[in-house]
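>>> Return atomic coordinates for the entry below.
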Amino acid sequence: MATDIKDIAHAVEATAVMKLLPTRPRLLALGEPTHGEDTLLDLRNEIFRQLVEQEGYRTIAIESDCMMGLVVDDYVTTGTGTLDEVMEHGFSHGWGASAANRELVRRMRAYNDGLPASERLRFAGVDGPLEITGAASPRQALTALHGYLADQVDADLLPCTAEALDRLLGADDRWTDPAAMMDPAKSVGQSAEAGELRLLADDLVALLEAQTPHLLAATSRDDWDRACLYGRTATGLLRYHHWMADTSPARLTRLVGLRDQMMAQNLLALAARGPALVHAHNSHLQRAKSSMRMGGMPLEWWSAGALVSAQLGEAYAFVATALGTIRHQGVDTPPPDTVEGLLYALPDDPCVIDAPRLAATLGATRPAPRVSPWFGYAPLDPAQLGDSEGIVFVKDVAQI
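Reported below is the predicted structural model:
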């Protein structure tokens, strides 16, 4: 068995990954089984570098706030701001503290220096402005969309004034109360003001779509793309807040599904722009249903990857990452009867494995599922080996 697996394992290089795919995908999704480990992010950075140099990729997208990501994109494309400012204000979830993320941004800015706009590398966050403890106010996205349209179209076409939006939005801390995540009564998402804002956001997005020919002629494609991002984010956030105020048993399932739906919409917009490497948790990128326990309840929903794959077909490819140890988190050598245990015995580190061929090699009798002693690491599901085009395996994730 080990010899058979060795035959389908290769050094982790962009060319080896591409050989696993029937065509060059518009979205190459590289998952990770845990967050915050620079060993995995350094590997991601190297794969992106090779995709840029060998395969013509120009965009990297990560699981971070899509609105904050605009700060990073402005810096890497035009030099706006400083690297320190960008790392502080351009990432959510604390990702700005990562040395590997800092090095990614620094290298992208250096690469772009002096290049024409069409050849520059781009950065995107694909997550909504959402944290585990709640969601942002829709103010930034709504007012940015309104401002873009107000500058370009007849005022009579706008569904409201900027002052009316400001009045309906009220104080931002009404929207961001962390208690609302677990207590629907603390959410303002189903207030009369929130309901009116949902209608106005819908009208603003409809106006943006109706004026597309004029807007593309009057502004840049990038400006229009950003306005579309503002629209997706505003409507997505208002929808998310609405369901935060829900009291039905499906509340949490709906919320995790809405988050991935926002991610999927951002990914589809990136796919329309050109080939991109996407990096996020395996559970957000896999084609199979995702699952977790939250608030003591088992939740199942379709991930962003499943939603995007359903629309893009072969233009979407998913490569999962698996690992052997994270000893500083109590994750030690995997049992030999697990998928990770079989891969841990391979000589190459890191390596990429043809996932469908691995599934065929193992046959109907799949290895035992690995049990993680740490909540922050999700092992591979042996039943889902055929879900991805490949598996990147890293033996030992060291504390950096």
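>>> CA only for contacts and neighbour counts going forward, please
Fine.
>>> Neighbours of D349, how many?
Neighbours of D349 under the rule other CA atoms under 10 Å: 17.
>>> Can you list the residue ranges for helices in the stretch 101-250 of the chain?
Here the stretch 101-250 of the chain has its helices, by DSSP state H, counting those that start in this stretch, at 139-152, 162-169, 192-210, 212-218, 221-244.
>>> Just the element for the residue nearest the centre of the chain, please.
Nearest residue to the geometric centre of the chain (CA atoms, centre = their mean): E63, 3.4 Å. According to DSSP states H and E, E63 maps onto strand 59-65.
>>> ditto for Q261
Q261 belongs to helix 251-273, assigned by DSSP H and E.
>>> what packs against whichever helix or strand comes after that helix?
Once helix 251-273 ends, the next helix or strand along the chain (criterion: DSSP H and E) is strand 276-281. Packing contacts for strand 276-281, counted by 3 or more CA pairs under 8 Å, 6 or more residues apart in numbering; DSSP states H and E, involve strand 27-32, strand 59-65.
>>> To compare against the first, here's the next sequence to fold:
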Amino acid sequence: MFNDTVEGMITALETLLADRNPTLLALGEPTHGVAAFTTLRNEFLYHLVEQHGYRSVALESDCLAGRLVDAYVTTGEGDRQAVLTAGFSHGFGNLQGNRDLVEWLRDFNAGQRPADRVRFHGIDAPTEITGGDSPRGVLLELHRFLSAHLDHVPGDVATIEKLVGDDEEWTTEAAMWDPTKSKGDSADAGALRLLTDDLVALLEKEKPGLPEGGDLLARTAQGLLRYHAVVADPAPTRISLMLGQRDAMMAANLLALPRTFVFAHNGHLQRNLSTGQGFGPAWRWWSAGAQVARHLGDRYTFIAGELGASETQPDPDPATLQGYLASVVPDRALVATAGLDPELAARTDAVQGYSPFSDVTGADAIAFLRRV
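Now for the predicted structure:
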């Protein structure tokens, strides 16, 4: 029943692919920074590229910064260390698994025709836990993109610069905890949103005659301004709204990709409602996976990543989902959720930073690692 090696997991992956033939194949992780999950992701990707013709990989990292990584792995443009530093958000360029991935993609692409190269994509919003980026950069880039190809583009650089003002007013960490510190609902922010709508409308009308690249800028500019508006919202549910806006941006980026293998936290990829608790009301928002699944249906396949124990996480209670998997999987396995009891509850002894997968109906399979 269980495949206790990486090779066995790939065999199980073959079965899953044969049954589903997904447009978007997602692998999650329950916590960031664990080498075992990025290593497994890389093994899956190498197999998908070499045996199934996948030519697109997406990670939970800044969608705009990811263009630096894509340029490096497809054309060799850029300095490796600079790309790892600036091309990933959340410090993910420091992870050995991501460094290995970048080098493998570059080596593989070096021998391929342009159409056969594996493209790299970031799917995340340009935000961190401490705040979001200023909209200055993406708005100026969108305006320059349109101005390079079209006449009579709404607004101008001076207007954008004036309305944006001081970047610190957008990026200040204080706004995460106090909505009155945010510029997101100011008159200038409202004017920027109207101007952005005009720029995006122009892009849509002229798209047949424009090169690629504008859609990502348009999505990000609109989404980032919406995010800042939510940051400024004093509603008790503002954290849920912020999380939901971030995942809505992820979903839009995923839906714009071709056949792709994506890797992110389980909470962003599961088909059901995501929840969390920090302070104030419990957080509830629809994940990017839930939004994508609404559009793609069975063409979206999600494998949740899960662990049994680690140096900081003890063995799970046998009565939990994680405990059951640990009792039947000696090392590692890709387990179809269709054969699991949906009443099994998630463990409740998780250390900070680790979110136990809690609902088997939200995934098609679980990549379970007994100890990491």
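>>> Now the TM-score, please.
The TM-score (TM-score structural alignment, normalised by the length of structure 2) is 0.95; 369 aligned residues with a CA RMSD of 1.5 Å.
>>> and the residue nearest to the centre of structure 1, what pairs with it in structure 2?
With TM-score structural alignment as the criterion, E63 of structure 1 lines up with E60 in structure 2.
>>> Could I get the contacting residues of its match?
122-124, 263-265 (CA atoms under 8 Å, 6 or more residues apart in numbering).
>>> just to revisit the earlier point, wait, which of the helices of the stretch 101-250 of structure 1 is closest to R44 of structure 1?
helix 221-244 (25.1 Å; CA to CA).
>>> buried stuff in that closest one?
224, 226-244 (16 or more other CA atoms under 10 Å).
>>> Over to stretch 142-149 of structure 2?
Under 16+ other CA under 10 Å, the buried positions of stretch 142-149 of structure 2 are 142-143, 145-146.
>>> Would you mind checking which of those is nearest to E161 of structure 2?
Closest to E161 of structure 2 out of these is H143 (11.6 Å), distances taken as CA to CA.
>>> Mind telling me what the closest one corresponds to in structure 1?
Checking TM-score structural alignment: H143 of structure 2 goes with H146.
>>> Its match and A162 touch, don't they?
Yes - H146 of structure 1 is within contact range of A162, at 7.0 Å (criterion: CA atoms under 8 Å).
>>> Map L84 of structure 2 onto structure 1.
Per TM-score structural alignment, L84 of structure 2 is aligned with M87.
>>> so that match touches G96, yeah?
Yes - using CA under 8 Å as the test, M87 of structure 1 is close enough to G96 to be in contact (4.6 Å).
>>> quick one on the thing from earlier: can you give the contact residues for whichever helix or strand comes after the strand holding E63 of structure 1?
As assigned by DSSP H and E, the chain's next helix or strand after strand 59-65 of structure 1 is helix 69-78. Here helix 69-78 of structure 1 makes contact (CA under 8 Å, 6+ apart) with 80-83, 86-87, 89-91, 105-106, 108-110, 112, 117, 120-125.
>>> Show me which positions of helix 69-78 of structure 1 end up buried.
Buried-residue list, helix 69-78 of structure 1, by 16+ other CA under 10 Å: 69-77.
>>> Closest one of those residues to A14 of structure 1?
V76 (22.6 Å).
>>> hmm, back to that, biggest separation within the buried residues of stretch 142-149 of structure 2, which pair?
Maximum distance among the buried residues of stretch 142-149 of structure 2 (CA to CA): 6.3 Å, for L142 and L146.
>>> Find residues that contact each of these two.
In contact with both L142 of structure 2 and L146: G214, using CA under 8 Å, 6+ apart.
>>> one step back: which elements pack onto the helix holding Q261 of structure 1?
Counting by 3+ CA pairs under 8 Å, 6+ apart, helix 251-273 of structure 1 packs on strand 122-127, helix 221-244, strand 297-301, helix 304-312.
>>> These into JSON lines, with extra columns for distance to A179 of structure 1?
Formatted as JSON lines, those follow (distance: least, CA to CA, whole Å):
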{"stretch": "strand 122-127", "distance to A179 of structure 1": "21"}
{"stretch": "helix 221-244", "distance to A179 of structure 1": "11"}
{"stretch": "strand 297-301", "distance to A179 of structure 1": "18"}
{"stretch": "helix 304-312", "distance to A179 of structure 1": "26"}
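>>> what about D154 of structure 1, neighbour count?
Counted with other CA under 10 Å, D154 of structure 1 comes out at 9.
>>> how close does it sit to T39 of structure 1?
52 Å (CA to CA, to the nearest Å).
>>> So what's the residue count around the nearest residue to G69 of structure 1 once chain neighbours are set aside?
Closest residue to G69 of structure 1 apart from its sequence neighbours, by CA to CA, 6 or more residues apart in numbering: G125 at 4.7 Å. Neighbours of G125 of structure 1 under the rule other CA under 10 Å: 28.
>>> what do we get in structure 2 for G125 of structure 1?
Match for G125 of structure 1 (TM-score structural alignment): G122.
>>> what does A317 of structure 1 give?
By TM-score structural alignment, A317 of structure 1 lines up with T301.
>>> ok, back up a step: redo the contacts of E60 of structure 2 as TSV? Include distance to N253 of structure 2.
Output for the contacts of E60 of structure 2, formatted as TSV (distance: CA to CA, whole Å):
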residue	distance to N253 of structure 2
G122	8
I123	6
D124	8
F263	13
A264	13
H265	16
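>>> coming back round to it: touching, the match of G125 of structure 1 and S56? I think so.
No - between G122 of structure 2 and S56 there is no contact under CA under 8 Å: 10.8 Å.
>>> Now do the SS call for the match of A317 of structure 1.
The assignment at T301 of structure 2 comes out as strand when based on DSSP: H, G, I helix; E, B strand; the rest coil.
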